[in-house]
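S.K.: sequence and computational prediction follow.
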Amino acid sequence: MTNRDVLLVTPWERKGGLATYSDYLVSELRNECNVSIFAWDYESLLARGSGQAVFDFALVKSIRKSDVIHVQYTFGRYLLSFFFIALLGKLMRTPVTMTQHERFDNLPVPRLLYLWHQFLYFFVDEIIVHTENRKTIVGAYHRPNVTVIPHGVLEHGDVEREPRDINDILIPGLVRPIKGHPNLIGALNHLPENVTLTIAGSASSPEYGTELKELIESAGLSERVTWEDEFLPEDEMFQRICEADLAVLPYEEHTSMSGMLAHCISWKTPTLVTDCPSFRCVINTEEAFLDGRSSELIADSIERVNNESVQGEIIMEFEELISECNWRRVSQMTSNIYETVINK
């Protein structure tokens, strides 16, 4: 498909999140087709009160020159903008593909948002989601146009990982209320005193950062918790993941697929994740799941995985996932979608 011209509309000129995701995808996609980037780093008019523009007329020229449009869609980023982008695609007979990265049934006015998105899907030729569970965000009428393509995983060559005694625990990534930090911090009180926790990532807001720091201090855990409260460059984050004896991602059950989980998989770092539908669709070993409803339950799961055979099961599962979900395969599956919508 090397002769197809693809316009990728995505956050691009920033660090982390969808910009990093798109960078990994584009690096491989350019072996399959001609990719042009339209950096859509604005927030929508009603997102976070930003008041930024919902449309850019430079898009018109880019859409006219393209065989297919692919929008990396996340709630808020394109709440209003996507309608104009997709409508232009229809008017110019340029097929539109979107990757739906997040759900919205846990947000305010979920029914209204659900209905709005079902309307938007009428302007979309193919919807990509990362897991079978995520198909439920799309109504039955549009579901025939949904394809599951897994979240990509980096290949780092011959990474060797052996089970370890668990002394250093890591929770990587942006620190947000949905990620379960309080219960993980509290779990240290139910684990041996030699077990420490590293939080690698900045707080989503100063208020939440202050709240967590006060929790750490009041629990008497200041000596056992290291918080790198800043954005870590990719190489530094990879170093933290490799150095950790165990990664723990005790996210809330409505979470989407996690980019940090993909990084932990890529380095074969044993990882415990919340037992939720999104992660169940990715990981196929019981050993990797935890119950994050309390600090005691998280501590029990950490003690359970402090075992050579249990860690070995998780490492083997991650090796299979690297083979199945590497970015090369993901880009091939994505380019096949482009060909399908162009030929509809």
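M.R.: Now that the structure is in, tell me what you want to look at.
S.K.: contacts, neighbours, all on C-alpha from now
M.R.: Will do.
S.K.: what helix or strand is Ile199 on?
M.R.: Following DSSP states H and E, one finds Ile199 within strand 196-200.
S.K.: my bad, Thr147
M.R.: In this assignment (DSSP H and E), Thr147 forms part of strand 146-148.
S.K.: name the helices or strands packed onto the helix or strand following that strand?
M.R.: Scanning forward in sequence from strand 146-148 by DSSP H and E, the next helix or strand is strand 168-172. For strand 168-172, the packing partners by 3 or more CA pairs under 8 Å, 6 or more residues apart in numbering; DSSP states H and E come out as strand 196-200, helix 234-243, strand 246-249.
S.K.: adding another structure so you can compare the two:
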Amino acid sequence: MAGIRGILSRQNIAVQMIAEFLGTMILILFGIGVVAQVVAGGPGLGDHDSIAWAWGLGVVLGVYTAARISGAHLNPAVTIALAAFRKFPWKSVVPYIIAQVAGAFVGALLVRWAYNKVLHNADPGLTAKTQTVFSTLPGNGTLPVSLWGGFLDQVIGTAILVFLIFVLTDRLNDPPLSNLTPFIVGLVVVAIGMAWGTNAGYAINPARDFGPRLASYITGYGTAWRDQYNQLYWWVPIAAPIIGGLIGGLIYVTLIGRVLPYLQGTEAPAGRGGEVETPVDAAGGVPTGEQQTGTPRGSRGVIDPTPGGNDPRRPEPGSGFDPGTGRLDPGTRRDPRDPGSGPMDPGAGPNR
């Protein structure tokens, strides 16, 4: 029994990879699925707004799927930003990215299979007309946007995403209750889709683009790696979001995160200013700590800094945390100067 518990432990990287795989696959099933319906299904089956909403809801559902176990990044740009700024272990970055790309790939294959006849009917040659179902193109394959225009768009869009993820998950920043965080991050993705969808299709997630692009290539889209100008474009939705995510994280840490401790009436403890304790995803998240009596540890927002909730720090008596119920006493405020019982953190788990 102990061996089984060890294998299934939330600290097991294989278990975390499975969670990232499934969470990203859920995201893609809704996101790619709605684009297939709108692009290939004919009039009356949706529009740009329905696409944005389905992507956002896909983020919400994908995060709820994975957050307890892995933190639900669902996005390599988020994983890398959290490793750079939020002490996510670098040794876990590559396994997480592999799982995210694999989940996106399998999700896209399922959509490709389900919509096969409709796609061939709408676009017998499997050209850029329906390539946008699976991966992004500058100007969505039709508008006069250059490769570098798409690159700039992705840098800005992903910087916005990661900046707002840090905003929503900094425990010093009055974040939403942890179980609501995935929904709010999903709304962020909806807003980005509605405001930043013209120039490059708001990939803002390397796994979301590369996995489905590969799936489309092996199922008949011979020009999947190029844009409508026949330029190699596949690298743009990989490199630009990673750069944008680092920029967004840096802006938050530099301009907001380091200021918040002073608003608490105290200087930040070493290494804690503006700290977001467990990654999100692309997309938001819910507590990843120990669950007791059916309530996640940190249901008011205290999150462990590593996936699976293996934070060695335990609250001191009187800190407001009741280990018997897994709840925080709302009448007790934590002293932000105490590194063992810091201010509230909204939740684990980023995109889309």
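M.R.: Received the coordinates, thanks. These numbers were taken from a predicted model, which means no experiment stands behind them.
S.K.: just give the TM-score of the two.
M.R.: Laid over one another, the chains give 0.25 as their TM-score (TM-score structural alignment, normalised by the length of the first structure), with 152 aligned residues with a CA RMSD of 6.9 Å.
S.K.: which parts of the stretch 201-344 of the first structure are helices?
M.R.: Per DSSP state H, counting those that start in this stretch, the stretch 201-344 of the first structure carries helices over the ranges 206-218, 234-243, 259-266, 277-280, 295-305, 308-325, 327-342.
S.K.: cool, the second structure as well?
M.R.: Using DSSP state H, the helices of the second structure run over 2-7, 13-40, 48-70, 76-85, 93-114, 116-122, 128-131, 147-169, 181-195, 206-218, 236-252, 260-263.
S.K.: tell me the angle the fifth one makes with helix 76-85.
M.R.: An angle of 170 degrees separates the directions of helix 93-114 of the second structure and helix 76-85 when computed by axes from the mean of the first three to the mean of the last three CA atoms, to 10 degrees.
S.K.: list the buried residues in helix 93-114 of the second structure.
M.R.: Residues of helix 93-114 of the second structure classed as buried under the neighbour-count rule (16 or more other CA atoms under 10 Å) are 96-112.
S.K.: neighbouring contacts of that helix?
M.R.: The contact list for helix 93-114 of the second structure (CA atoms under 8 Å, 6 or more residues apart in numbering) reads 13, 16-18, 20-29, 32-33, 36, 74-76, 79-80, 83, 134, 206-208, 210-212, 214-216.
S.K.: repeat that with 6 Å
M.R.: Contacting residues not belonging to helix 93-114 of the second structure are listed as 17, 20-21, 24-25, 28-29, 33, 74, 76, 207-208, 211-212, 215 [CA atoms under 6 Å, 6 or more residues apart in numbering].
S.K.: of these, grab the buried ones for PyMOL.
M.R.: Under the burial definition 16+ other CA under 10 Å, those of these that qualify are selected in PyMOL by:
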select buried, resi 17+20+21+24+25+28+29+33+74+76+207+208+211+212+215
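S.K.: if we only consider the contacts of helix 93-114 of the second structure, which is nearest to Pro296 of the second structure?
M.R.: Glu20 (19.3 Å; CA to CA).
S.K.: from Ile247 of the second structure, how far out is that closest one?
M.R.: 24 Å (CA to CA, to the nearest Å).
S.K.: same check, this time on Ala240 of the second structure
M.R.: The gap separating Ala240 of the second structure from Ile247 of the second structure is 11 Å, by CA to CA.
S.K.: more neighbours: those two, which one.
M.R.: Legend: neighbour count by other CA atoms under 10 Å for Ala240 of the second structure and Ile247, higher for Ala240 (26 against 20).
S.K.: list the contacts of the more buried one.
M.R.: Residues in contact with Ala240 of the second structure (CA under 6 Å, 6+ apart) are 151, 154-155.
S.K.: now list the buried members of those.
M.R.: Buried among the contacts of Ala240 of the second structure (16+ other CA under 10 Å): 151, 154-155.
S.K.: now, which of these sits nearest Tyr252 of the second structure?
M.R.: For those, the closest approach to Tyr252 of the second structure (CA to CA) belongs to Val155, at 15.3 Å.
S.K.: perfect, that will be all.
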